[in-house]
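For reference, the sequence and a predicted model appear below.
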Amino acid sequence: MTFLWSALGFVIAMGLLVAIHEWGHFIVAKLFNVKVLTFSIGFGKPLLRKRIGETQYQIAMFPLGGYVKFLDERNGDAVSVNDDLTRAFNRQTVFKRFAIVLAGPLINLIFAWMVFSWLYFWGVPGMKPIFEKVVPNSALSSSFQSVSSNLWQIEAVDQKVTQTWRAVHQKLLLEKLSGKDSVALTLRNFSEGTHPQEVSIQKNILLSINELDLNNPKQDWLTQLGFVPFSPSFPPVIGEVIPSSPAFAAGFLPGDRLEEFNGKKLSNWAEFATEVRANPGKEISVVFLRNGNRHFISLKLGEQVVEGKPKGLFGAKLHIDEKLFSPYQTVVSFPFFDAVQEGFTHSVNLIEMTLDMIQKMFSSEVSPRNLSGPISIADYSGKALENGWISFLSLLGLLSLSLGILNLLPIPMLDGGHLVLYSIEAIKGVPVSDGTELFVQKLGFIIIVSLTIFALINDLVRISND
C-alpha cells in the first residue's frame, strides 16, 4: 500500500509541477508569437498525445521532467511558409529568448508563493511548541531552569513568532545554515486554564546550537538541544484496528480499553506502546474492557525493523479525545493580504535556506549526501498524500520552490545555463559560437546525469539504512 501511495504521489506531484514549469515557457513564447511544436510532460516515447492547432501536447513514458519544443532552424525544423521564419526561436531577440527561458523557473517560484499563501489563509494545523522537561546536561539545561510551571511554550526564536514546533525547527535550521552559534528564545509558562491564578512569566534565554549537525538527517534536534516536547496523556483506548495486523486477527475492536499488559496495569496509551515495542514477536496477554465487561486474550505480537532494531507491532491506533488534545493544538491562519505576505516571507526563507545549503555543499561544510533523488521524492509524496491535502500542498510548494531554484542554477542544459549564455550574448552583442554552445550542452548533460546517479545512490543508501 505504501508503494502505491508513493507512486501515486510522485506521479501527481511531478506531473503537476512539470506542467506548471513548461507552461511558463509556453505562455511567454506564445506572448512573443514563437511557434511551439511540442508540449511534453515526461521524456521518451509518448503514451498519450493530441494535436491542437500547431502544437502537439503529449504525456511521455519517463515522468522525470518535460520540455517545450519551439520551431528552431538550428534543429533542422521544417519551415512551412515564409512567415514562420519570424516565429522561430532562434530568430528572436536575446531579451525575448531570455524571458521565455526565465518564465519556467519563475512560474515555479510564483506557484510556491501562491500555495503557501493559500495555506496560511486556509489555516495550517500544528502542535504548539510546549515542553515539559529539560534534558540534563544539554544546551537548554545550561541556560534555563524551569521555575513556577511544569510547562513552557516557545513564543519566539530571535524575535520571530513561532506558533508551532514546525516553525521552531525551521527557524533553528535557518539560523544554523546562516552560521550562527546561538539563538535567542522567548519563553512563557503555559497554562491550559486549570490554574487561572498562576502569574504569567516570560523568560528570555540564549540557546547554543553548536551541537546541531546538518549532516545527520536522523538527529532529533529538539532532544539534542534539551527539549522534551509535551504530549497529553491519553487513556489506552483503541480508535482504529489495522487490517491484517495481530490486533485485527485477535478480534480487537475500536473502543476497547486496554487494562493490563502481561499482568502490568496500564494507565495511558504511551505505557502500552512502550511495552509493545519492547516485545517484538513475543506471545503476550492483554486484559481489556468492552462495553463494561472485562476480557482476557493472548496473542503473538508482530515484528518490524525501526532504525535497524526490531520493534513489536500490535496493529491499532489510539483513540484521540479532542477535548484533551485541543489546548495544545493551534491553527496558523491569517487574513487574506497578511496570508499573502506570510506566504512570500515563507518562500524567501526557504529560498535562503536552500541557497545556504547549496553553498555549504560546495564549501564541504555540508555533505552532498543530503541530496535527495526521485526515490526520496516519491516516498515524501506518498506520505504527504496519505496524510491529507494540507500536507500534500505543503510538499508541492516546497518541491515547486526547489524546482525553480534548481533550474536557475548556472548549469548547462538547465534554464540557468541558457540564461548565462544569453547574458554573455547581451553583453558581447553576438551569440556564443555553435561549437562553444554544443560543448557546454555536452558538459551540462554529463553534470546532470552524474548528479542524478549520485542522488539515486543516496536514496538507495537511505533505504538500506532504514
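It's in.

C-alpha only now, for contacts and for neighbours.
OK.

Give the burial count for Leu421, as a bare number.
Residues near Leu421, counting by other C-alpha atoms under 10 Å, number 19.

quick check: longest helix of the protein.
If you go by DSSP state H, the chain has its longest helix at helix 434-465.

what comes up buried for that helix?
When burial is assessed from 16 or more other C-alpha atoms under 10 Å, helix 434-465 yields the following buried residues: 437, 440-441, 444-445, 448, 452, 454-459.

now stretch 284-295
Buried residues in stretch 284-295, counting neighbours by 16+ other C-alpha under 10 Å, are found at Ser285, Val286, Val287, Phe288, Leu289.

and Ser333, what is it in contact with?
Ser333 makes contact with Leu119, Tyr120, Phe121, Trp122, Gly123, Val124, Ala339, according to C-alpha atoms under 8 Å, 6 or more residues apart in numbering.

How about Val157, nearest residue that isn't a chain neighbour?
Spatial nearest neighbour of Val157, chain neighbours left out: Leu185 (4.8 Å); criterion: C-alpha to C-alpha, 6 or more residues apart in numbering.

Can you list the buried residues in the helix or strand that contains the one you found?
Assigned by DSSP states H and E, Leu185 falls within strand 182-189. The neighbour-count check on strand 182-189 (16+ other C-alpha under 10 Å) flags Ser182, Val183, Leu185, Thr186, Leu187, Arg188, Asn189 as buried.

Would you convert those into CSV that also reports distance to Leu71?
As requested, the buried residues of strand 182-189 are arranged in CSV below (distance: C-alpha to C-alpha, whole Å):
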residue, distance to Leu71
Ser182, 55
Val183, 54
Leu185, 57
Thr186, 59
Leu187, 61
Arg188, 63
Asn189, 66
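
ok, the residues you listed vs Val157, which is closest?
Comparing the buried residues of strand 182-189 against Val157 with C-alpha to C-alpha places Leu185 closest, at 4.8 Å.

let's bring in a second one:
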Amino acid sequence: MEYLASFWGLLTGYLLPFLIVLTLVVFVHEMGHYLVGRWSGIRVLTFSVGFGPELLGFNDRHGTRWKLSAIPLGGYVKFFGDENAASVPDHAAVNSMSDAERAGAFPAAALWRRAATVAAGPIANFILAIAIFAVFFAVNGRMIADPVVADVTAGSAAETAGVQPGDRIVALDGTAVRTFEDVRRYVSPRPEVPILMTVDRDGETFDLALTPARTAITDGFGNTMEVGQIGVVTDQAAGSFRVEHYSPVAAVGQGALESWFIVERTFSYIGNIIVGREKADQLGGPIRVAQVSGQMATLGWAALIQLAAVLSVSIGLLNLMPVPMLDGGHLVFYGIEAVLGRPLGEAATEWAYRFGLMAVLSLMLFATWNDVTMLIG
C-alpha cells in the first residue's frame, strides 16, 4: 500500500504536470509546422505527439494520421516525401513520383514554402509564450516598484561603490531602468561582471562602477543557483509598490518583452558558459523539467501555465539552433540552397544529418547527466 501511495504521488505530483506542460508546448510547435505546411499545399502524412509506438490515433479526411505515441519527449509532423520524422528528404521516392504527387511533396515544394513551414514551429512556440504572458498581464497586471534604494547591505558591492539609501537607479551600462525588477534582471545574470550604474541622488546624476558578487541562493523548493547580487533592496516607502495594469494591446507588448527577456537570459547564460563565467550544470533535461513542473503545480495552475510559456520559448530557441535534425539546421540548408541555386548534394546532406544526430544525442545525454547528478547530489 505504501508503494502504491508513492507511485500515485509520483504520478500526480510530477509526471502528470510534466506531461501537461510538455504536451501543450509540443502540440503548438507541431501545429505551426502542420498549418503552414497545409497552407503551402504540402501533404501531411502524420501528426504525432510523442515518439515510438502509437497509443491511439485516427485518420482525418485529408489522410493525415493524428496520433499519441508512447514516448512523451517531443513530437513530429511527417510530410509527404520525407524519409523520416526528422524531415530528411527521400530523394529516391521523390524522383519516382508523378507530377501530381510531386505537387504535394515537401522536398519538391518551393524553397520559401519549405522555409516557412520549418520556421513556423519555433514561431508558434514564441506566439504561445507571448499569448500566455499577455493573458496574465491583462488579467492580473504586474507588481512593480520604483528603482529606489531603501537599504545597502554592509560589505556589498553597492556599499563599496558608494551607493546610498535614497539613490534612484536610472541606468545600468547605459540601459535605462524603470523598475526595481529591471535592476534585478540586469544584475542577476552578470556575476563578477563589472557594471556601470547611473544613479540620481538629490537631483544630481552620476556614475558608479561596481561588480556583482557571485551569490548562491536557494528558492522555496530547495533548488540552488548562482546569481549576481550588488546588495541593494527596496521597500514600500522607497519603491512605492503598486500593481501596474495593462490594456489587451499593451499586455501583448509586455508578453513579447517577457519572452524576449527569456531569450536574452538564455543567450547570456550560454555566452557565460563559453567564456568560462558559468558552469553548464544548469542545463537540464526531461527529469529536471518534470521536477520543476511538479514544483510549479504545487503553486497552482497559473504557475504551471506560466512554466509552459517559459518552456515554449526555450524549445523554440532550441529548435532554431543551426544543427541538422533541428529546424534551424533545415533553415541553414535552405539558406545554402538559396545561395547556390541548388540543394546540397545527397552525400553532404547525409553526413550533416549524422553529425546533427550525434550533436542532439550528446546534448540530451549531457542534460540527463546533469539531471541525475542533481538528484543524487
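Thanks, I have the structure now. Everything numeric here is computed off the predicted structure, so don't read it as measured data.

care to give me the TM-score?
For these two chains in superposition, a TM-score of 0.80 is obtained (TM-score structural alignment, normalised by the length of the second structure); 351 aligned residues with a C-alpha RMSD of 3.5 Å.

rewinding a little: can you give me the offset of the longest helix of the first structure from its chain's centre?
Mean-position distance between helix 434-465 of the first structure and its chain equals 22 Å (C-alpha atoms, centre = their mean, to the nearest Å).

Output the contacting helices and strands for that helix.
Using 3 or more C-alpha pairs under 8 Å, 6 or more residues apart in numbering; DSSP states H and E as the contact test, the elements touching helix 434-465 of the first structure are helix 374-387.

distance from the helix it packs on to the second structure after superposition?
With mean C-alpha distance after the TM-score superposition for the first structure, helix 374-387 of the first structure departs from the second structure by a mean of 1.4 Å once superposed.

Which stretch of the second structure lines up against that helix?
Counting by TM-score structural alignment, helix 374-387 of the first structure falls onto residues 286-299 of the second structure.

Pull out the buried positions in the matching stretch.
Residues of stretch 286-299 of the second structure classed as buried: Pro286, Ile287, Arg288, Val289, Ala290, Gln291, Val292, Ser293, Gly294, Gln295, Met296, Ala297 (neighbour count, 16+ other C-alpha under 10 Å).

do the same with stretch 214-230 of the second structure
Arg214, Glu226, Val227, Gly228, Gln229, Ile230.

How far off centre is that stretch?
Distance, stretch centre to chain centre, for stretch 214-230 of the second structure: 21 Å (C-alpha atoms, centre = their mean).

any idea which helix or strand comes after the helix or strand Phe116 of the first structure falls within?
Here Phe116 of the first structure sits within helix 94-122, counting by DSSP H and E. Downstream of helix 94-122 of the first structure, the next assigned helix or strand under DSSP H and E is strand 124-127.

Give the next helix or strand downstream of that next one.
Using DSSP H and E, the helix or strand that follows strand 124-127 of the first structure towards the C-terminus is strand 130-134.

mean deviation of that following strand from the second structure?
Superposing on the second structure and averaging over aligned pairs (mean C-alpha distance after the TM-score superposition for the first structure), strand 130-134 of the first structure comes out at 6.3 Å.

Between strand 182-189 and that strand, find me the angle.
Comparing the axes of strand 130-134 of the first structure and strand 182-189 via axes from the mean of the first three to the mean of the last three C-alpha atoms, to 10 degrees yields an angle of 110 degrees.

so what does strand 130-134 of the first structure touch, helix or strand wise?
Using 3+ C-alpha pairs under 8 Å, 6+ apart: strand 130-134 of the first structure touches strand 152-157, strand 227-229.

Val18 of the first structure is nearest to which of those?
Short answer: strand 152-157, nearest of these by C-alpha to C-alpha, at 35.6 Å.

hmm, who's touching the closest one?
Contacts for strand 152-157 of the first structure (C-alpha under 8 Å, 6+ apart): 128-132, 161-163, 168, 171-172, 183-190.

ditto for stretch 187-197 of the second structure
169-174, 207-215, 227-230, 265, 268-269.

just stretch 144-157 of the second structure next, same as before
158-159, 163-170, 177-181, 183, 210-213, 230-244.

give me the number of residues near the nearest residue to Pro229 of the first structure once chain neighbours are set aside?
Spatial nearest neighbour of Pro229 of the first structure, excluding adjacent residues (C-alpha to C-alpha, 6+ apart): Phe131 at 4.1 Å. Using other C-alpha under 10 Å, Phe131 of the first structure has 20 other residues around it.

go on, Ala134 of the second structure?
26.

For the second structure, which segments count as strands?
Using DSSP state E, the strands of the second structure run over 44-59, 65-79, 142-144, 151-152, 168-172, 175-176, 195-201, 204-210, 213-218, 224-229, 232-233, 242-244.

Pick the most buried one from the ones you listed.
Highest mean neighbour count of those: strand 168-172, a mean of 22 (counted as mean count of other C-alpha atoms under 10 Å).

Quick one: map Lys30 of the first structure onto the second structure.
Taking TM-score structural alignment, Lys30 of the first structure has Arg38 as its aligned residue in the second structure.

check contacts around the residue sitting nearest the centre point of the first structure.
For the first structure, Leu395 is the residue whose C-alpha lies nearest the centre (C-alpha atoms, centre = their mean; 4.5 Å). Going by C-alpha under 8 Å, 6+ apart, Leu395 of the first structure touches Tyr380, Ser381, Ala384.

separation between the corresponding residue of the first structure for Ile127 of the second structure and Thr86 of the first structure?
Mapped onto the first structure by TM-score structural alignment, Ile127 of the second structure lines up with Ile110. Plainly put, Ile110 of the first structure is 30 Å away from Thr86 of the first structure if you go by C-alpha to C-alpha, to the nearest Å.

and those two? which has more neighbours close in?
Using other C-alpha under 10 Å as the criterion, Ile110 of the first structure and Thr86 rank with Ile110 on top: 16 against 13.

so what's Met7 of the first structure up against?
Just so we're on the same page, residue 7 of the first structure is Ala rather than Met. By C-alpha under 8 Å, 6+ apart, Ala7 of the first structure lies in contact with Ala378, Gly382.

In the second structure, what residue corresponds to it?
By TM-score structural alignment, Ala7 of the first structure lines up with Leu15.
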